[in-house]
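**Q** Sharing a model prediction with you, sequence too.
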Amino acid sequence: MSKESLFAISLFPYLGFLWFLTRSGQTPRLALIGFYLTLLFVAVTIPAGIYAKVAYEANLADIDWLHGGAEFFLTLSNIFVVLGFRQAVVEKQRSLP
């Protein structure tokens, strides 16, 4: 199985994860936004990878400015997840006696 096929198939479990996470209603909103932003990372990475192949005849990882631009969205999603869970922990600590 090619890495591209594996990547495409891996989206289905992640979408299921998002569905259950959203439905549970227990995930901090900011963290949930971060998990959804991971899909934005995927949406940006795919065309960036195609552009790297067509324009530079190279892998995305070999074109620093393009790879860094795509990875920014992963960093952004991670920041939202961390801040969301941090906010939930702080709120929980405040509610304790």
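**A** Perfect, thanks for sending it.
**Q** make it CA atoms for all contacts and neighbour counts henceforth
**A** Will do.
**Q** Now do the buried residues in the longest helix along the chain.
**A** In the chain, taking DSSP state H as the definition, the longest helix is helix 64-95. Neighbour-count burial for helix 64-95 flags 66-67, 70-71, 73-74, 77-78, 80-81, 83-85, 87-88 (criterion: 16 or more other C-alpha atoms under 10 Å).
**Q** let's bring in a second model and compare:
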Amino acid sequence: MLSKNTLFALSLFPYIGFLWFMTNSGKTPRLALVGFYVLLIFVAVTIPAGIYAKVHYGKDLANVDWLHGSAELFLTLSNILVVLGFRQGIIAKQKS
């Protein structure tokens, strides 16, 4: 059975494929696309934050509130951008 860390790392490949498709399709609202890319920032921040939590506090990231909350900020931002981007796309489609 794969460890959660291995599975997490392997999941990046299909996500990068998804980003490639969404970017090249030209049909994804720009703001939503930015939100999908911000999710990569969340991943990039979460990995070192998890290591820092383990090394300096001896705990998992989820158990170090200030660090976990700071990393989750990027996930929240990503979600907001995706929702607002698709909302803009729907409104623009309805107007045309």
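**A** That came through fine. Just so you know, these numbers come straight off a predicted model, no measurement behind them.
**Q** returning to what we had before: and the longest helix of the first structure, what does it pack onto?
**A** helix 29-56 (3 or more C-alpha pairs under 8 Å, 6 or more residues apart in numbering; DSSP states H and E).
**Q** Mean distance between the helix it packs on and the second structure after superposition?
**A** Superposing on the second structure and averaging over aligned pairs (mean C-alpha distance after the TM-score superposition for the first structure), helix 29-56 of the first structure comes out at 0.2 Å.
**Q** buried ones in that helix?
**A** Of the residues in helix 29-56 of the first structure, 29-42, 44-45, 48-49, 51-52 count as buried by neighbour count, 16+ other C-alpha under 10 Å.
**Q** For Trp19 of the first structure, grab the count of nearby residues.
**A** By other C-alpha atoms under 10 Å, 11 other residues sit near Trp19 of the first structure.
**Q** How about the contacts made by it?
**A** Shown in contact with Trp19 of the first structure (C-alpha atoms under 8 Å, 6 or more residues apart in numbering): no residues.
**Q** Centroid-nearest residue for the first structure?
**A** For the first structure, the residue whose C-alpha lies nearest the mean C-alpha position (C-alpha atoms, centre = their mean) is Thr38; its distance is 1.7 Å.
**Q** check contacts around it.
**A** Thr38 of the first structure touches Phe73, Leu74, Ser77, counting by C-alpha under 8 Å, 6+ apart.
**Q** Before I go, just wanted to say thanks for your time.
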